[in-house]
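Here is my input; please provide its structure:
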Amino acid sequence: MASCSPSSQNQEKEKLDSNTSAKEVTEAKAETPVDPHEHEADKEDHCDGKEESLTLTPEETLALAPESNPVVKHEFVQTASFSGQIYRGAGEASLRHGREKQGSAYASCLLPAEAAESVVNNVEAQFYRPPPSKDQFTGSLLSKEDEESGWRAGQRELLWEIKDPALSLQVGDIVTGSVTLDTQPRIALAVPNDAVLTTATGPVVYLHQENYWLRKIVKIGAQDRGWTEILEGLQEADQVAIRSVDALYLLERKKESGGGHCH
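Down below sits the predicted model:
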């Protein structure tokens, strides 16, 4: 009977392993097609995430007429947001011995105990239906329930009287609200709301430096009476565009796409 020598067996094994490896590599390449647009997509994302500068021609400056204002310190009024539920509709008759009267709806809302302490008697609050509704109502504080009656630890129940002449709020309806707290205003860096543009990569502003505009990524906080709080990205007295911000962004994107790369 014929037999294979050890050297012959090793040669056959190496040949088989070589063929198998080549086959696996070929199959892997076939299963992982190369996307010809992958590099372009990466490049576009890279452009979006960078802080880019834009230089305007005299004609572009005349057409856009951008205007800048300095970053300032602004007093932000402290507010609290909350949600609640209507427990009595405005169409129900007044209670003889109760506080609730016909013509107003009444809501029960929970606030953190610390925030509830800063809600003063008879303060007004704004109430809204959940989206997509745009209905808005004005209400006033009716009472603060005892802390022990809170539904959750660390929270306090507040009852609100809401003006509802159209009798549109029904028992069980959910509302959201916002109320000004009786606390010292908070001082923070701020820019006008119009200076901030929301983009796919987040909020940006255009910083005016000498003869060019620098797109600056910023982190924003609260908004109050036409001002937006700046948490990161700017310093006091920085000059930022407050007009034609969207036009600056569109012009920059147009120049980027025309050049095929970030500037």
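
When you work out contacts or count neighbours from here on, use the C-alpha atoms and nothing else.
Will do.

Which parts of the stretch 51-200 of the chain are helices?
Secondary structure of the stretch 51-200 of the chain (DSSP state H, counting those that start in this stretch): helices located at 58-64, 113-117.

Dump those to a markdown table, plus distance to Trp160.
Listed next are the helices of the stretch 51-200 of the chain as a markdown table, based on distance: least, C-alpha to C-alpha, whole Å:
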| stretch | distance to Trp160 |
| --- | --- |
| helix 58-64 | 48 |
| helix 113-117 | 13 |
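
nearest spatial neighbour of Glu124, skipping sequence neighbours?
Ser140 (4.3 Å; C-alpha to C-alpha, 6 or more residues apart in numbering).

Against Ala80, how distant is the one you found?
Ser140 sits 14 Å away from Ala80 when distances are taken as C-alpha to C-alpha, to the nearest Å.

ditto for Thr228
The gap separating Thr228 from Ala80 is 17 Å, by C-alpha to C-alpha.

Likewise for His46?
Distance of His46 to Ala80, computed by C-alpha to C-alpha: 38 Å.

With Ser68 instead?
The gap separating Ser68 from Ala80 is 32 Å, by C-alpha to C-alpha.

And Thr180, by the same measure?
Taking C-alpha to C-alpha as the measure, Thr180 falls 7 Å from Ala80.

Then Cys109?
For Cys109, the distance to Ala80 equals 12 Å [C-alpha to C-alpha].

Looking at these two, which is more packed in?
Set Cys109 next to Ala80 and count neighbours by other C-alpha atoms under 10 Å: Cys109 wins out with 21 against 16.

Next up, the contacts around that one.
Cys109 is in contact with 82-85, 157-160, counting by C-alpha atoms under 8 Å, 6 or more residues apart in numbering.

now do 6 Å
Applying C-alpha atoms under 6 Å, 6 or more residues apart in numbering to Cys109 gives the contacts 83-84, 157-158.

which one is it nearest to, not counting chain neighbours?
Of all residues not flanking Cys109 in the chain, Gly84 sits nearest, at 4.1 Å (C-alpha to C-alpha, 6+ apart).

these two touch, right, the one you found and Ser108?
Yes: the pair Gly84 / Ser108 is scored as a contact, 5.4 Å apart, by C-alpha atoms under 6 Å.

Now for Phe62, how many residues are close by?
To be clear, residue 62 is Leu; Phe isn't right here. Under the neighbour criterion other C-alpha under 10 Å, Leu62 is assigned a count of 10.

And this one, please, so the two structures can be compared:
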Amino acid sequence: MNMMFDLTGRRALVTGSSQGIGLALARGLAEAGAQVILNGRDRAKLVDAQTQVQGAEILPFDVSDHAASRAAIDDHEAKQGPIEILVNNAGIQHRAPLEEFPAEAFDRLLRTNIGSIFNVGQACARHMIARGRGRIINIASVNALLARTSIAPYTATKGAVANLTKGMATDWARHGLNCNAIAPGYIRTALNEALWSDPAFNDWLQKRTPAGRWGKAEELVGACVFLASDASSFVNGHVLYVDGGVTACL
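Okay, here's the model as predicted:
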């Protein structure tokens, strides 16, 4: 049974992995045997993260830039070897009332949260298709299903991530690729510090979540290893919610 989850010898690229959920997933994949490639725009932060992930490489590039993404991935494939697992984790947040939401912030959300999935996913898939095998795991959110005040554009981007995942599976499953998504619930990270540091929101969330607490980034690792491994060989186009029960109840 353990062999089904063993990632030994497989190379995994995790975008946005210098901190938070991305770094936790990178550590988890490495512990399952994968050779992990850390990605982000800040080389110094990547070098620091590299010390926390056994045997990790770094590959700095801007995932919101289509040409840069393809060039970096093609170069790595040619010089270092195949990327067999891709975790599209890079993402940003911006909070503001919708009627006052800055157009430039909306554009940044689109480029980073959706554009990066397309850019890096397409670049890696071209090589995976040629090999007839690959795993793509996109990080969505409970906000793919549920809206909340002040984050309407973010909610739109995560809904798009869920549907783009289904589109990837529809186009690429026939070529041997498994394309799925993880939709985290409220995970206590730096990205949402404005929420967990707010006593009123913190109280509301704990009452709203059946599990009665925030999630930990490490609690997403099991789902990621499952979707990256042979254990999920017939799972395709699925969005796996890891949310403490938030999407199960009113």
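
TM-score of the superposition?
TM-score for the superposed chains, counting by TM-score structural alignment, normalised by the length of the second structure: 0.18, backed by 82 aligned residues with a C-alpha RMSD of 6.5 Å.

roughly how far apart are Gln155 of the first structure and His46 of the first structure?
Using C-alpha to C-alpha, one gets 45 Å for the distance from Gln155 of the first structure to His46 of the first structure.

Sorry, slip of the keys, the one I care about is Ile86 of the first structure.
Going from Ile86 of the first structure to His46 of the first structure by C-alpha to C-alpha gives 49 Å.

of these two, who's got more company?
Taking other C-alpha under 10 Å, Ile86 of the first structure and His46 do not tie; Ile86 has more neighbours (22 against 12).

That one contacts Ala107, correct?
Yes: with contacts counted by C-alpha under 6 Å, Ile86 of the first structure reaches Ala107, the gap being 4.2 Å.

that older thread, point out the one among the helices of the stretch 51-200 of the first structure that comes closest to Lys73 of the first structure.
helix 113-117 (24.3 Å; C-alpha to C-alpha).

buried ones in that closest one?
With burial defined by 16 or more other C-alpha atoms under 10 Å, the residues of helix 113-117 of the first structure counted as buried are 115-116.

Then stretch 69-86 of the first structure?
Neighbour counts over stretch 69-86 of the first structure (16+ other C-alpha under 10 Å) mark 69-80, 83-86 as buried.

and what of stretch 128-137 of the second structure?
Buried residues in stretch 128-137 of the second structure, defined by neighbour count with 16+ other C-alpha under 10 Å: 128-129, 133-137.

from these, which two are the most distant?
Pairwise distances across those (C-alpha to C-alpha) peak at 15.5 Å, for the pair Ile129 and Ile137.

just checking, next helix/strand downstream of the helix or strand hosting Ala22 of the first structure?
Secondary structure here is read from DSSP states H and E; on that basis Ala22 of the first structure sits in helix 6-31. Remark: after helix 6-31 of the first structure, the chain's next helix or strand is helix 38-49, criterion DSSP H and E.

Going along the chain from the host helix or strand of Ile129 of the second structure, find the next helix or strand for me.
Here Ile129 of the second structure, judged by DSSP H and E, is contained in helix 116-131. Toward the C-terminus, helix 116-131 of the second structure is succeeded by strand 134-139 as the next helix or strand (DSSP H and E).

got the angle for that next one vs helix 116-131?
170 degrees (axes from the mean of the first three to the mean of the last three C-alpha atoms, to 10 degrees).

Go through the following helix or strand past strand 134-139 of the second structure and flag the buried ones.
Per DSSP H and E, strand 134-139 of the second structure leads on to helix 152-172 as the next helix or strand towards the C-terminus. If you call a residue buried by 16+ other C-alpha under 10 Å, then helix 152-172 of the second structure has these buried ones: 152-166, 168-169, 172.

could you point out the longest strand in the second structure?
Among the elements of type strand in the second structure, defined by DSSP state E, the one spanning the most residues is strand 177-184.

Buried residues, the helix or strand just after that strand. List them.
Proceeding C-terminally, strand 177-184 of the second structure gives way to helix 193-196 as the next helix or strand, assigned by DSSP H and E. Across helix 193-196 of the second structure, burial judged by 16+ other C-alpha under 10 Å covers 195-196.

next one: stretch 108-128 of the first structure
Taking 16+ other C-alpha under 10 Å as the basis for neighbour counts, the residues of stretch 108-128 of the first structure that come out buried are 108-112, 115-116, 118-119, 124-128.

Next, the contact list for the closest residue in space to Ala12 of the second structure that isn't next to it in sequence, please.
Sequence neighbours aside, Ile85 is the residue nearest to Ala12 of the second structure in space, at 4.4 Å (criterion: C-alpha to C-alpha, 6+ apart). For Ile85 of the second structure, the contact set (C-alpha under 6 Å, 6+ apart) comprises 12, 135-136.

Now do the helix or strand where Ala30 of the second structure lies and strand 177-184, the angle between them.
Remark: Ala30 of the second structure resides in helix 20-31, with elements defined by DSSP H and E. Orientation check (the same axes, to 10 degrees): helix 20-31 of the second structure against strand 177-184 gives 130 degrees.

ok, and for helix 20-31 of the second structure, which residues are buried?
By neighbour count with 16+ other C-alpha under 10 Å, helix 20-31 of the second structure contains the buried residues 20-31.

Now the element after it, going C-ward?
strand 35-38.

related to what we said a few turns ago, list the contacts of the residue nearest to Cys109 of the first structure.
Counting by C-alpha under 6 Å, 6+ apart, the residues that Gly84 of the first structure touches are 108-109, 174-175.

and the gap between it and Pro112 of the first structure?
Distance, Gly84 of the first structure to Pro112 of the first structure, by C-alpha to C-alpha: 13 Å.
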